[in-house]
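> quick one: sequence plus predicted model below, questions after.
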Amino acid sequence: MSPKAEAAPAELARVFFALGDETRLRLVALLCAGGMFSISQLTASTHISRQAVTKHLQVLADAGLVQDLRIGRERLWQFDPAQMEQARRSLEAIGRQWEDALGRLKSALEA
């Protein structure tokens, strides 16, 4: 197995961990609307502080779900779909494995 393939489960675990928090999930949904948003813009649609939003964005960035761009003194954040696509493909593969296993179980029980 290649080193890249071995790293994939750890990368996916970070993605699923990041998406497992309600606030971070809301931030991703806002960023998926398109465009780039400042911390102030993202904080306006939440009930939490700028510092908390910044910490949540850092978790999302560590998972590869968002990225920031510094323009002057402001940091603008945007959604990066690459890791989400990899997570989607992983869930689809798991779903196919379950379907196959259930099909084999059904065949065994019917035999």
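Sure, I can see it. Numbers count the residues shown, from 1 in each chain.
> every contact and neighbour count from this point should use C-alpha atoms.
OK.
> could you say which helix or strand contains the one residue sitting closest to the centre of the chain?
Centroid-nearest residue in the chain: Val15, 4.2 Å away (criterion: CA atoms, centre = their mean). When elements are assigned from DSSP states H and E, Val15 belongs to helix 3-19.
> that helix - contacts with which helices or strands?
Secondary structure elements in contact with helix 3-19, counted by 3 or more CA pairs under 8 Å, 6 or more residues apart in numbering; DSSP states H and E, are helix 22-32, helix 50-62, helix 82-110.
> residue contacts, the residue nearest to Leu12 when sequence neighbours are not counted?
Closest residue to Leu12 in three dimensions, ignoring its sequence neighbours and counting by CA to CA, 6 or more residues apart in numbering: Ala87, at 6.1 Å. Applying CA atoms under 8 Å, 6 or more residues apart in numbering, we find Ala87 in contact with 12, 15-16.
> now tabulate the helices and strands packed on helix 3-19 in JSON lines and tack on distance to Ile39.
Output for those, formatted as JSON lines (distance: least, CA to CA, whole Å):
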{"stretch": "helix 22-32", "distance to Ile39": "11"}
{"stretch": "helix 50-62", "distance to Ile39": "7"}
{"stretch": "helix 82-110", "distance to Ile39": "22"}
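> next, the one to line up against it:
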Amino acid sequence: MTTSTDTEPAPEDVLVALADPIRRQILATLTAQGGATSTSLAAGLPVTRQAVAKHLAVLDRAGLVRAHRTGREVRYEAELHPLRRATRWMDALATQWEHRLRAIKDLAEEPPGP
């Protein structure tokens, strides 16, 4: 995967991580609950704890979760900053396309010259 800096995931890393519906559900659960373990996440999903751990690793690489060890447990929390950066990138891209489409529309609606 490509990153824009050594510590900041690129928008495509975030989009790849969010492409899977299980990972989106994990992130939504972490956001709603404020944190959870892989075991507690697996209890609410149609996949094993090991599969949840693999999904959490993908989310971690994209910077969308952070892990905290408490004794023998590892708790995960959502980290939404990379999602916000990806959203800003998509908004900027949409704005560029809107400007291009508006320019095409203006050209198409110009009255024909003499």
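Perfect, thanks for sending it. This is a predicted model, so every value here is computed, not measured.
> now the TM-score, please.
Overlay of the two chains. TM-score (TM-score structural alignment, normalised by the length of the first structure): 0.89; 105 aligned residues with a CA RMSD of 1.4 Å.
> quick one on the thing from earlier: let me know the closest of the contacts of Ala87 of the first structure to Arg73 of the first structure.
Val15 (28.4 Å; CA to CA).
> Met84 is in contact with the closest one, correct?
Yes: with contact defined as CA atoms under 8 Å, Val15 of the first structure reaches Met84; the gap is 7.4 Å.
> what's the overlap in contacts for these two?
Leu65.
> what about stretch 39-55 of the second structure, how long is it end to end?
13 Å (CA to CA, to the nearest Å).
> check the offset of stretch 62-71 of the first structure from the chain's centre.
12 Å (CA atoms, centre = their mean, to the nearest Å).
> my bad, stretch 67-83 of the first structure
Worked out by CA atoms, centre = their mean, stretch 67-83 of the first structure lies 15 Å from the chain centre.
> what residues of it count as buried?
67-68, 76-80, 83 (16 or more other CA atoms under 10 Å).
> could you dump those residues to a markdown table with distance to Thr46 of the first structure?
Formatted as a markdown table, those follow (distance: CA to CA, whole Å):
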| residue | distance to Thr46 of the first structure |
| --- | --- |
| Gln67 | 19 |
| Asp68 | 19 |
| Leu76 | 17 |
| Trp77 | 15 |
| Gln78 | 17 |
| Phe79 | 17 |
| Asp80 | 21 |
| Gln83 | 24 |
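> what about those, which are in strands?
67-68, 76-79 (DSSP state E).
> go through those and say which is closest to Leu25 of the first structure.
Phe79 (11.7 Å).
> identify the residues contacting the closest one.
28, 31-32, 34, 65-67.
> give me the buried entries from those.
28, 31, 65-67.
> now the residue nearest to Val66 of the first structure when sequence neighbours are not counted: how far from Val53 of the first structure?
Once flanking residues are discounted, Val66 of the first structure sits nearest to Phe79: 4.4 Å by CA to CA, 6+ apart. With the distance defined as CA to CA, Phe79 of the first structure ends up 15 Å from Val53 of the first structure.
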